[in-house]
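>>> structure of the sequence below:
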Amino acid sequence: MPSTVRVVILDTGTRRGLADSAYNERRAACERTADEFRVKALRDISLAEFENRASDLDETTRKRVRHVITENERTVRAAESLRCGDVKTFGQLMVESHFSLRDDFEVSSPALDAMVEIARSQPGCLGARMTGAGFGGCAVALVDAQVAQSFAQNVAEQYRRQTGHEPAVYISRARDGAEIVAEE
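All right, here's what the predicted structure looks like:
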């Protein structure tokens, strides 16, 4: 992740409640569909293959499966954009991911949607999405490092005003992951 950006964690101050069963239902529907398509996992189905057989699925299952397949494709594109240092594309993929989680997988919440929209409206925000299992919790935003502090303050104020919830906002700088260090 380039040093010119920050990852900002945006805790909505809301929790999932009884949403575990709803998430498990989505997972089970995806596993059943993988079995019906005779593949180990939905990652083994291309978008073209899915579209050819999508009419065989009920609307709800079709939306859930479409999310998983397109999210896998977005993840591959996101990794490539980071390898190339293209944070603009990475940010746009974050937004597309949020829309898919909201509209197809249906695991967002009014608080998460408000947080993401407020974040996206701020100067210097390259992208934002919910994170985790959904139905509450946190969103993340990719933000220009030069405005990260004012971004955090503005998002917190606007979110508090709009929802009445007390958010927590954390600015982080992404670093390289763990690696093996050769012994001398």
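>>> use CA for all of it now, contacts and neighbours both
Fine.
>>> in the chain, which spans are helices?
Here the chain has its helices, by DSSP state H, at 20-36, 47-53, 59-83, 87-103, 110-120, 148-163.
>>> which of those helices sits closest to residue 10?
helix 110-120 (7.4 Å; C-alpha to C-alpha).
>>> one step back: the helices of the chain into TSV, with extra columns for mean neighbour count?
TSV is the format used below for the helices of the chain (neighbours: other C-alpha atoms under 10 Å):
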stretch	mean neighbour count
helix 20-36	14
helix 47-53	12
helix 59-83	17
helix 87-103	20
helix 110-120	22
helix 148-163	17
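>>> quick one: which of these is nearest residue 13?
Of all these, helix 110-120 comes closest under C-alpha to C-alpha, at 8.6 Å.
>>> how far away is residue 23 from residue 108?
With distances taken as C-alpha to C-alpha, to the nearest Å, residue 23 is found 11 Å from residue 108.
>>> cool, residue 67 as well?
Counting by C-alpha to C-alpha, the gap from residue 67 to residue 108 is 13 Å.
>>> name the residues contacting each of the two.
Residues touching both residue 67 and residue 108 (C-alpha atoms under 8 Å, 6 or more residues apart in numbering) are residue 101.
>>> check contacts around residue 37.
Contacts for residue 37 were tallied using C-alpha under 8 Å, 6+ apart; there are none.
>>> surely residue 165 and residue 12 touch.
Yes: counting by C-alpha atoms under 8 Å, residue 165 does reach residue 12; the two are 7.0 Å apart.
>>> looking at the two, which is more packed in?
A count of neighbours by other C-alpha atoms under 10 Å puts residue 12 above the other of residue 165 and residue 12, at 26 against 15.
>>> wait, isn't that one in contact with residue 115?
Yes: under the criterion of C-alpha under 8 Å, residue 12 makes contact with residue 115 at 6.9 Å.
>>> what touches both of these two?
residue 139.
>>> quick check: closest non-adjacent residue to residue 66.
Counting by C-alpha to C-alpha, 6 or more residues apart in numbering, residue 66 lies nearest to residue 104, which is 7.1 Å off, once chain neighbours are set aside.
>>> please apply the same query to residue 101.
residue 107 (5.9 Å).
>>> what's the answer for residue 102, then?
Excluding the flanking residues, the one nearest residue 102 by C-alpha to C-alpha, 6+ apart is residue 108, at 4.9 Å.
>>> next, the structure of the following sequence, for comparison with the previous one:
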Amino acid sequence: MKSDLEHKFFEHYNQHPEKIYFSPGRVNLIGEHIDYNGGLVMPCAVTMGTWLLVAPNRNGELRFKSGNFEEEYTVALQSGYAKTGGEWYNYPLGVFNEILKEKRINYGLDLMYFGNIPIGSGLSSSASIEVVTAYALNDLFNFDYDKLELVLLSQKVENEFMGVNCGIMDQFAVAFGERNKAIVLNCDSLDYKLVNCNLGDYLLAIINTNKPRKLAESKYNERVEECKRALEDLNKEIKVNHLCELNAEKFALHSHLIENETILKRAIHVIKENDRVHLAAKALSENNLAEFGRLMFASHQSLKDFYEVTGIELDTVVDFCSQYPGVVGARMTGAGFGGCAIALVQKGTEEDFAIKLNDFYISKIGYSPTVYLSEIGHGASAI
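Modelled structure (predicted):
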């Protein structure tokens, strides 16, 4: 991989790369749709990701090239930039724009990106590009950003330059991920801890339903509003800033305040999912994958029954996983209504798993899913 990318860089720019960097994609192992409710999430880095090869040039230009897209972009080095359409190079261009607000870049750069994260699958390919660019510039020019500042900078690019209203989890996970560790992150305070996540005899299977996620954004905004309504109802009697400040026991004392049945279902998911993250962290720290897998299945069931964000494609994947003897746990990951599910699949059964899942999924849905296998990888780094 490394030598092939170096060869392509030389072919295109007629010079060798000075540095090579890598930033992973991520999945959320458990803790879904509670980040905007002040809850805990448990993402991890995966071994798929984005490579960036870079070298200075004498042209005073930024030259962007990708191994995944045909579009190339060359622009003069200047004090700031604006988004130009929806092409991939706007993500790194936004990072340059943000850094140039307070730092100086003294010379042009040739940049070549290559990623093996499936585009549009919900594994954070955009965050991977942003973080690898920010990490590289921080290293090349000896800027004094710490890792959290690079995360916040990258999130700002996504929010303000790209116009995508994402939370902090994606950029945080791809920057702070460590091999065989999961991150327990409080999305409100940004307090976090790493927990051991040695999968032992299991691999992380990422199953792309290959369904376009057309409903995800509108339904996401709808769920955010429903949770706000639940909070307003609860605050008639108690004062809380976020639903996840309540545990299940305290919520049960006040849940009568939420009279709308749908709003109550949303709140039940939020409270119980946050509790599941605590239990999942304990299970992993005790190396109890059976219990962790049970919590994964319970999370998916709650997202199906109470939060109603799964859909037939994701449910079909998890239904198969619940019957397959080599799977210890499975759930949807991400916003839902398509995108990906994850499963812990016993090593040695992965080929059989993929074949039988494919047959089962086609019989129900009419087309194939795509299965990717990963271990839990490390965060952004120089190679």
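>>> returning to what we had before: can you say which of the helices of the first structure is nearest to residue 136 of the first structure?
Using C-alpha to C-alpha, the helices of the first structure put helix 110-120 closest to residue 136 of the first structure, at 6.3 Å.
>>> now that closest one and helix 148-163, what's the angle there?
Going by axes from the mean of the first three to the mean of the last three C-alpha atoms, to 10 degrees, helix 110-120 of the first structure is angled at 140 degrees with respect to helix 148-163.
>>> whereabouts in the second structure does helix 110-120 of the first structure align?
Here helix 110-120 of the first structure aligns to the second structure at residues 312-322, judged by TM-score structural alignment.
>>> how far away from the center of its chain is the matching stretch?
Distance, stretch centre to chain centre, for stretch 312-322 of the second structure: 21 Å (C-alpha atoms, centre = their mean, to the nearest Å).
>>> mean deviation of that stretch from the first structure?
Taken over the aligned residues, the distance from stretch 312-322 of the second structure to the first structure averages 1.0 Å (mean C-alpha distance after the TM-score superposition for the first structure).
>>> follow-up on the earlier one: surely the residue nearest to residue 102 of the first structure and residue 135 touch.
Yes: here residue 108 of the first structure reaches residue 135: they are 5.1 Å apart, a contact under C-alpha under 8 Å.
>>> could you measure from the closest residue to residue 333 of the second structure other than its chain neighbours over to residue 283 of the second structure?
Nearest residue to residue 333 of the second structure in three dimensions, chain neighbours excluded: residue 341, at 5.3 Å (C-alpha to C-alpha, 6+ apart). Residue 341 of the second structure sits 21 Å away from residue 283 of the second structure, going by C-alpha to C-alpha.
>>> and what of residue 235 of the second structure?
Distance, residue 235 of the second structure to residue 283 of the second structure, using C-alpha to C-alpha: 33 Å.
>>> check residue 186 of the second structure too.
18 Å.
>>> now which residue in the second structure aligns to residue 146 of the first structure?
By TM-score structural alignment, residue 146 of the first structure lines up with residue 348 in the second structure.
>>> show me how far stretch 207-220 of the second structure is from its chain's centre.
Centre to centre, stretch against its chain (C-alpha atoms, centre = their mean), the figure for stretch 207-220 of the second structure is 14 Å.
>>> and what of stretch 95-115 of the first structure?
On C-alpha atoms, centre = their mean, the centre of stretch 95-115 of the first structure falls 8 Å from the chain's centre.
>>> likewise for stretch 367-375 of the second structure?
16 Å.
>>> same deal with stretch 226-240 of the second structure?
In terms of C-alpha atoms, centre = their mean, the centre of stretch 226-240 of the second structure is set 29 Å apart from its chain centre.
>>> swap in stretch 50-60 of the first structure?
For stretch 50-60 of the first structure, the distance to the chain centre is 23 Å (C-alpha atoms, centre = their mean).
>>> before we move on, what about stretch 147-165 of the first structure?
19 Å.
>>> equivalent analysis for stretch 23-35 of the first structure, please.
So, by C-alpha atoms, centre = their mean, the centroid of stretch 23-35 of the first structure is 19 Å from its chain's centroid.
>>> map residue 65 of the first structure across to the second structure for me.
Per TM-score structural alignment, the equivalent position to residue 65 of the first structure in the second structure is residue 267.
>>> who's in contact with that match?
For residue 267 of the second structure, the contact set (C-alpha under 8 Å, 6+ apart) comprises 227, 230, 243.
>>> would you state the strands of the stretch 1-150 of the second structure in chain order?
With strands called from DSSP state E, counting those that start in this stretch, the stretch 1-150 of the second structure shows them at 19-30, 40-57, 61-66, 73-76, 108-115.
>>> would you list those strands in a markdown table and tack on mean neighbour count and distance to residue 99 of the second structure?
Listed next are those as a markdown table, based on neighbours: other C-alpha atoms under 10 Å; distance: least, C-alpha to C-alpha, whole Å:
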| stretch | mean neighbour count | distance to residue 99 of the second structure |
| --- | --- | --- |
| strand 19-30 | 26 | 18 |
| strand 40-57 | 25 | 17 |
| strand 61-66 | 20 | 14 |
| strand 73-76 | 13 | 16 |
| strand 108-115 | 21 | 15 |
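>>> and the ones you listed: which comes nearest residue 357 of the second structure?
Using C-alpha to C-alpha, those put strand 19-30 closest to residue 357 of the second structure, at 20.2 Å.
>>> residue range for the closest one in the first structure?
Going by TM-score structural alignment, strand 19-30 of the second structure sits over no part of the first structure.
>>> now for that strand, which elements pack on it?
Under the contact definition 3 or more C-alpha pairs under 8 Å, 6 or more residues apart in numbering; DSSP states H and E, strand 19-30 of the second structure sits against strand 40-57, helix 125-140, helix 169-176, helix 261-285, helix 289-305, strand 327-333, strand 381-382.
>>> go again with 7 Å.
Packing contacts for strand 19-30 of the second structure, counted by 3 or more C-alpha pairs under 7 Å, 6 or more residues apart in numbering; DSSP states H and E, involve strand 40-57, helix 125-140, helix 169-176, strand 381-382.
>>> so the second one aligns onto which residues of the first structure?
Meaning helix 125-140 of the second structure. The counterpart of helix 125-140 of the second structure in the first structure, using TM-score structural alignment, is absent.
>>> just checking, what packs against that helix?
Helices and strands touching helix 125-140 of the second structure, by 3+ C-alpha pairs under 7 Å, 6+ apart, are strand 19-30, strand 40-57, helix 90-99, helix 147-156, helix 169-176.
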